[in-house]
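Colleague: got a sequence here, can you build the structure:
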Amino acid sequence: MHSLTPRRLPEADVTAVFPRVDRYLDELLADYGPEYVHLRFPLRQLIDRGRGTPHEFSLPLLVHAALDGDPGPAVPIAAVHALWWRAANAFDDVADGDAGPELYGMPSGTALTAALECGYALPLRALAGMPVPEPQRRQLVRDYLEGWTAASNGQIGDLLNEPSRVDPDAVLGVYRHKSGAVYAMACAMAARLATGEDGAQDPPGPVAEWGRFGQVLGMLAQLRNDEDDLRSGTFDDLRNGTATYLLVHLLNSAPADRRSRALELLEKAAECPASREELHGLMRSPDVQRPYHAYVASLHQEAHALLDTLAPSCPFGAALRDRVDAEVCFLPGQQTHTAHRPG
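Modeller: Coordinates of the predicted model:
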């Protein structure tokens, strides 16, 4: 006989764990004793008031639950993932020129010093204290450090790349590291915790495939971020001369006269709203959009194909599919996702 009680949605199971992540972060901060009096408040301020990122808690919780049925054991991984984003967003705000003398209610220099502790030492302290076998702990630390290094490489590439001097493959390389590596790190660590994989298994377990899923999801999230900036009409990326995939695709695929015009508009984009508008119009031309959409659709399909193998017929896997679909809501024919998703 079927129960008349409605089944809890996987999102509800995940969001129910969020207070445990918050408490875990509080416990990590409580370990900073009186001898660290100058560091404790800025760290607290950064975690409480720093710029967060959608799904920073829920992604590792969903991956762990897809494998184990329970998101709870991944609380430390969710905390580590959130700490990375708090730190990265602080550095990003400064690099993009969005920070003045103060950042998150404290001097910008103080915030950046706290961000270094928040994104590096504090996550390593958390991983060092996890009650797992030592070989598994070493692999978790390696996952985190590889994600940190790859993301740093991608962020620097994003700052150095000039739209007129790179090709689309170079931009995708930046995206794989800047965003893809962080999502890959979160997914791989959660999968490693759920499976116990420590690098010694032959054949290896599913950790690498979960890492690839995270990388693809992160790249889709970056492409969605680029789209959100264009669709909002703020055109911050055009104003800043950022080498986004769509802009570089235009510059590398347009006929010579249109490329010349696009470069002229890009040179004026920092100061001229009309130039940004016209350049945006060139980026939206059908011959630019078709291959761009085809590439995004290929990533979308790959993410779903990975979940077909990694989390078939699983409610938490279905929630991850929704997450993938939400990142491509700008594709033609793709229904816009407006439902609330766990943060």
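Colleague: going forward, measure contacts and count neighbours with C-alpha atoms only.
Modeller: OK.
Colleague: need the contact list for Val216.
Modeller: Contacts for Val216 (CA atoms under 8 Å, 6 or more residues apart in numbering) come out as 176, 180, 299-300, 302-303.
Colleague: the host helix or strand of it: how far from the chain's middle?
Modeller: For Val216, the host element (DSSP states H and E) is helix 207-232. Computed by CA atoms, centre = their mean, to the nearest Å, the chain-centroid distance of helix 207-232 equals 7 Å.
Colleague: shouldn't Asp70 be within a strand?
Modeller: No: the assignment for Asp70 (DSSP: H, G, I helix; E, B strand; the rest coil) gives coil, which keeps it out of a strand.
Colleague: wait, Val207 sits on Arg192?
Modeller: Yes: using CA atoms under 8 Å, Val207 is in contact with Arg192, at 5.9 Å.
Colleague: report how many residues lie close to the closest residue to Asn89 other than its chain neighbours.
Modeller: Spatially, and ignoring its direct neighbours in sequence, Asn89 is nearest to Arg51 (6.1 Å; CA to CA, 6 or more residues apart in numbering). Counted by other CA atoms under 10 Å, the residues lying close to Arg51 total 15.
Colleague: on that earlier part again, just the buried ones from the contacts of Val216, in ChimeraX syntax?
Modeller: Buried members of the contacts of Val216 can be picked out in ChimeraX with the line below, counting by 16 or more other CA atoms under 10 Å:
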select :176,180,299,300,302,303
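Colleague: next, the second sequence, to be compared with the first:
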Amino acid sequence: MAAEERTENPFRLLPLPVLGALTGDPDAALPVCVLSALWWAGAEALDDLMDGEFDARGVGMTASQTMVAATVCLTLLPQTLIGRIGLGAERERFWTRELTASGMRCAGGQLDDVDSSGVLSWRRVMVGYAGKTGAPYARDAVLSATLAGAGAGSEELRGWRVFGELFGVLRQLANDRAASTAREDADLANGTWTLLLAYAAETLTPAELAALLDAHARAPDEPAARDAVWNRLRRPDLMAGYNRRITGIHRRLSALLHQLARPSHHREQLRRLVDASATTALLTVGDGVA
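Modeller: Model prediction:
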């Protein structure tokens, strides 16, 4: 899954400032935060199982038990929560549909994440990011907006969905940037197509790209190939172009936020979350070159 960073993650408290920006009362979004925490617990457990990082001794459960628990966290517990918080019949149906639809989008993004067949492109990888990490954040923003009275199908709700999705993409980009060396890069170890790799695919000459993709295919098994990919992707001219793409996402999110919410302390909190994510995602010259 190459999941966005875990535990005590303030960015996953997005529902609080979203609802605060709309109503001035963030506390009413706590049920959305609980639903989100349950869902992420299940997603992270599955992530560890898929990536071979599951620690049965540390977790205190077998892999089979963890699979069952993760499934419950992803589906049954959030559904049970929705049925118990007194949303009213119409809103309860919407929340249930949203939980299911976002889960399906995330699953689709995960499937894209492990599929390295076909043509590598920015658009293709962006669609995967918008699913695997964007969909959960979009869900949380949308559910929060409904608590402020936004109706299903409204322009306001569509705006918050786009905001949450792009914010999730930015969070995934920040996570992509987390490794400080090639040996720490889980995406290289797993052969994952990232947006940085996709940007390189659209920038390099055919010969350069062929060499890069060959090294990337060998990277999971060959440390030297992993170093070669890492260094190639951190060439200053390529990093500058990639950073411009990140800056474009940042600007779009900032503009959208100003359209969706009036000036307030809570909107400022959202802006800081967006700014921090963009800053963390940017590459810098000399970043951990092997």
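Colleague: quick revisit: mean deviation, the helix holding Val216 of structure 1 versus structure 2?
Modeller: Between helix 207-232 of structure 1 and the corresponding residues of structure 2, superposition yields a mean separation of 1.5 Å, by mean CA distance after the TM-score superposition for structure 1.
Colleague: pull out the buried positions in that helix.
Modeller: Applying 16+ other CA under 10 Å to helix 207-232 of structure 1 flags 207-224, 226-227, 230 as buried.
Colleague: for stretch 48-64 of structure 1, same thing?
Modeller: Buried residues in stretch 48-64 of structure 1 (16+ other CA under 10 Å): 50, 52, 55-64.
Colleague: do the same with stretch 131-151 of structure 2
Modeller: Buried residues in stretch 131-151 of structure 2 (16+ other CA under 10 Å): 131-148, 150-151.
Colleague: ok, and the contacts of Val216 of structure 1 in structure 2?
Modeller: Contacts conserved in structure 2 for the contacts of Val216 of structure 1, using both residues aligned by TM-score structural alignment, their matches' CA atoms under 8 Å: 176, 180, 299, 303.
Colleague: His81 of structure 1: which of these is nearest?
Modeller: Minimum distance to His81 of structure 1 across those is 13.1 Å, recorded for Gly180 (CA to CA).
Colleague: roughly how far apart are the aligned partner of the closest one in structure 2 and Val127 of structure 2?
Modeller: Gly180 of structure 1 maps onto Gly134 of structure 2 when the alignment is built from TM-score structural alignment. According to CA to CA, to the nearest Å, Gly134 of structure 2 stands 9 Å off from Val127 of structure 2.
Colleague: need the counterpart of Val18 of structure 2 in structure 1.
Modeller: Match for Val18 of structure 2 (TM-score structural alignment): Val63.
Colleague: so which residues of the stretch 51-200 of structure 2 form helices?
Modeller: Assignment of helices within the stretch 51-200 of structure 2 using DSSP state H, counting those that start in this stretch yields the ranges 56-59, 63-71, 77-84, 89-113, 122-129, 135-147, 155-176, 186-190, 195-201.
Colleague: nearest to Ala225 of structure 2, out of those helices?
Modeller: The nearest among the helices of the stretch 51-200 of structure 2, by CA to CA, is helix 186-190 at 9.5 Å.
Colleague: in structure 1, which residue range corresponds to that closest one?
Modeller: Against structure 1, helix 186-190 of structure 2 falls on residues 236-240 (TM-score structural alignment).
Colleague: buried stuff in the matching stretch?
Modeller: Quick answer for stretch 236-240 of structure 1 (16+ other CA under 10 Å): 236-239.
Colleague: got the residues you listed as CSV, with distance to Leu310 of structure 1 columns?
Modeller: Below are those laid out as CSV (distance: CA to CA, whole Å):
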residue, distance to Leu310 of structure 1
Asp236, 37
Asp237, 35
Leu238, 38
Arg239, 41
